[in-house]
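Participant: What would the 3D arrangement of this be:
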Amino acid sequence: MMPDVPQAPNALSPRQWLLVLVIAVAALMPGIFQIPAMDRDEARYAQASRQMLESGDLVDIRFQDVPRHVKPVGTYWLQAASAQILGGGPQAGIWTYRMPSLLAAIGIVAMTAWLAARLGGATAGVAAGIVMALALITGVEARTAKTDALLVAAILAAQIALHRIATHPDRPDGFFGGGLRSPAAFWLFHGIGLLIKGPIITLVVGTTIAAWCLWNRDRELLRRLYWLPGVALTLAVVAPWVVAITLKVGPGFLQEAIGHALLGKVARGDDSHGAPPGYHSLFFLLVFWPGTALAAGGAMLAWTRRISPDIRFLICWIVPTFVVFEAVATKLPHYTFPAYPAMAVLAGLFLAGGTGLIAGGKGRIAQRVLGAIAVLVSLAVAAVPVAAKIHLTGTVTPATIAATGVGLVVVVLMIRFLAELSLARLVQLAVGVCVFYGLTFAVVAPSLDRLWIARSLQPVIARAGSCETGPLVTAGFSEPSMVFVHGTDIRLSDATGALDILAANPICAVAVVERRQRDDFLAGVDALGLKVEAMGEVSGLNYSRGREIDITVYRVVTQ
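Facilitator: Below is the predicted model:
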């Protein structure tokens, strides 16, 4: 027999790691392969990554011929590498472009579990990992080919290193001391985060450092960060690409990325995403579900044990992040995602040894209120499969009924968990949520054809095309998913542009015309003396704009 492997203090056992990772995969993977390319950000990121493979240009970032200078290159490199390795090239399916986000999300779960176990023992680690794996925000970002899961993974790694530096001042590390918890690790992951989404990571770790130093009235942490070699390491990660893109396109990237994508969101609601303060605190109740059931207990534990350096660090991580993003004019639910691993750690610590904090008084009231909200959110989430199917098609299917049925079981499991706050009940809840996610994301969501307009157009366009590689043009429906699904050469235009392409290539061209452009298109067809035939129609919901659309596919009749 092999001898037992000794475990480090407060480390998870192999069986506990297996439990956390199995739940993470079961919660986060369903739908990765089945859900079509989503508008708008996912399709833009995936298409830009595809074009890197098509062109061989790994420096500049473009969506068709338009420069995409709003985010750095890190995510595009990872997506392009994933598509090349897993899919064999640029025409790989959307799932290959999602794989970096999925792996990053699983990494977030693992790091959250590891940190919680170090702070409060194995039970806390398992609980925190499960809470992070089940959170709606984690599930959405794991299934979406964009930056946010990758960014949070980099932030969490940097914060783990920063926590080690801040809470162990009696252990001199040196710049490279302490392994992945050293100052070198902090600055390395800071550089990686910059390469993924610019200075968002600087904001999160910077406010954590500032809050820690102010609260403790001590600047020792600043000294222990080794700024000169640290900044040099960050520059070594970031500078080569920044120099390369600047030499290639001039200052345009930095002007766009900093002037519009960052500073433009501070004072005003960018891209119609403005909201008043309180937005993120309200959405937390939804996007952290089902972990909201432990939110009151986690907050109570944080307050009562704030003298502990570990707990104080978590507070310095969470509170400034929320305050800053509540103050910024532009708001989206994922902006506060970087704070959620710390919240999951608090939830795990509470479940592992702090449930007595809510035995009476304000703690019990707060827990009951948050528990009631968690049950209401559970009911709302359970209703989504049937409600979405009825809203979009007016019918229900066995799959939607089954998904909502499992959702109602989750409601019961949530009530049981609230009645007995234990790890065993949490695991039972996790099993129910994973089955619900599997049915909803892998079966129900892909079947909602009216949402996936670009996919629905594929067979109609295939029937209309009389040439193998004829030009395809859209008039009035220009969502990025059309480019990812139908190819980089598709023209996104209007009625006039569609007429020009049909007139120039009447034998091969195909026009995809949205209803609002149809009258102008048909009038132009008559004026040009062309004759067209409708090859099919597709109707659906453009969820990016929140409006119903009807599309007709035309080709020129040449005989």
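Participant: alpha carbons only for contacts and neighbour counts from here, please
Facilitator: Noted.
Participant: In terms of secondary structure, what does whichever strand or helix holds H280 contact?
Facilitator: Secondary structure from DSSP states H and E places H280 in helix 279-287. Helix 279-287 makes packing contacts with helix 136-142, helix 309-327, helix 361-393 when contacts are defined by 3 or more Cα pairs under 8 Å, 6 or more residues apart in numbering; DSSP states H and E.
Participant: For that helix, buried residues please.
Facilitator: H280, F284, L285, L286, V287 (16 or more other Cα atoms under 10 Å).
Participant: Could you measure from the third one over to R219?
Facilitator: Same thing as L285. 35 Å (Cα to Cα, to the nearest Å).
Participant: Also the last one?
Facilitator: Here V287 is placed at a distance of 35 Å from R219 (Cα to Cα).
Participant: Give me the next element, helix or strand, following the helix holding H280.
Facilitator: Following helix 279-287 in sequence order, the next helix or strand is helix 295-304 (DSSP H and E).
Participant: Does anything pack onto that following helix? Which helices or strands?
Facilitator: Helix 295-304 sits against helix 309-327, helix 340-353, helix 361-393, with contacts defined as 3+ Cα pairs under 8 Å, 6+ apart.
Participant: one more to line up against the first:
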Amino acid sequence: MQQWLRSSKFLLIFLPIWLFVLSWIRPLSVPDEGRYGDISRSMFESGDWLIPRINSLPFMHKPPLLHWLSSIFMELFGMHIWVLRLVPVLAATLMLVSLFLFVRKHISERVAQLTAIILGTNLLFFGSSEYINHDLLLASWITVSVLCFVDFTISARKSILFLGYFAGAAAFLSKGLIGVLIPGMILLPWLLYTKQWKKIPSLLNPLGILLFILLVSPWLYAVQL
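Facilitator: Model (predicted):
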């Protein structure tokens, strides 16, 4: 029993389920959860996936990935509070799993388990995973992007680099330009501090940049029209 409780598989199954179950126990908070939940509801009911709206008025403060995902889940499971909170719960799961896999690969499985436990029981992380807004979705994609770029710097695997660009595009579509700036503000000092600045050109892969543009530009172009 003790060995089973210490297993990584149990940890990666238990923590997301724990977050998901606890996301059911309280009503929506104001202002953010009511606002963003209603924007997603409006998108779902109107079928207008281009422009986020609140009270029928365009709400262009942030890109629409949160509302796209929430609308998909409402299409699948109906309009419920727990459905709206699926996005932050899944974002938290993405961050937990990606950190676990990275730390297990580059340090050890035991340290990876401790990393997941510390993150999963952090009050700010826990609160964000139970709260409907763009922040944890953004943070999770930034985490994946940074870890992928670091892994590529170490391993030179092109597939992981393209995954990093995909995550960067998802971060951009979650909350705008900050999804690109923050990874750069993390990676550049790290590359300089570790004296790996010669690898910067390889990180700026033309195909990766093209992938990023192809992912973010259709919505930007359509909104501009």
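Participant: quick one: TM-score?
Facilitator: After superposition, the two chains reach a TM-score (TM-score structural alignment, normalised by the length of structure 2) of 0.90; 222 aligned residues with a Cα RMSD of 2.0 Å.
Participant: In structure 2, point out the residues matching the helix holding H280 of structure 1.
Facilitator: Mapped onto structure 2 using TM-score structural alignment, helix 279-287 of structure 1 spans no residues at all.
Participant: Work out the gap between that helix and the centre of the chain.
Facilitator: With Cα atoms, centre = their mean, to the nearest Å as the basis, helix 279-287 of structure 1 stands 15 Å off its chain's centre.
Participant: Could you figure out how far that helix is turned away from helix 309-327?
Facilitator: Per axes from the mean of the first three to the mean of the last three Cα atoms, to 10 degrees, the angle that helix 279-287 of structure 1 makes with helix 309-327 is 110 degrees.
Participant: Any chance of TSV for the helices and strands packed on helix 279-287 of structure 1, columns mean neighbour count?
Facilitator: Shown next, in TSV, are these (neighbours: other Cα atoms under 10 Å):
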stretch	mean neighbour count
helix 136-142	24
helix 309-327	20
helix 361-393	18
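Participant: So which residues of structure 2 form strands?
Facilitator: With DSSP state E, the ranges of strands along structure 2 come out as 53-54, 57-58.
Participant: picking that back up, would you reformat the helices and strands packed on helix 279-287 of structure 1 as TSV and include distance to A124 of structure 1?
Facilitator: Shown next, in TSV, are those (distance: least, Cα to Cα, whole Å):
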stretch	distance to A124 of structure 1
helix 136-142	19
helix 309-327	13
helix 361-393	19
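Participant: Which one, of the ones you listed, ends up nearest to W212 of structure 1?
Facilitator: For those, proximity to W212 of structure 1 was assessed by Cα to Cα; helix 309-327 is nearest, at 5.9 Å.
Participant: contacting residues for the closest residue to G407 of structure 1 other than its chain neighbours?
Facilitator: Spatial nearest neighbour of G407 of structure 1, excluding adjacent residues (Cα to Cα, 6 or more residues apart in numbering): A382 at 4.1 Å. Contacts for A382 of structure 1 (Cα atoms under 8 Å, 6 or more residues apart in numbering) come out as A403, T404, G405, V406, G407, L408, V410, V411.
Participant: Of these, which is the nearest to A24 of structure 1?
Facilitator: Nearest to A24 of structure 1 among these: V410, at 17.1 Å, using Cα to Cα.
Participant: Which stretch of structure 1 lines up against stretch 116-127 of structure 2?
Facilitator: Going by TM-score structural alignment: stretch 116-127 of structure 2 matches residues 129-140.
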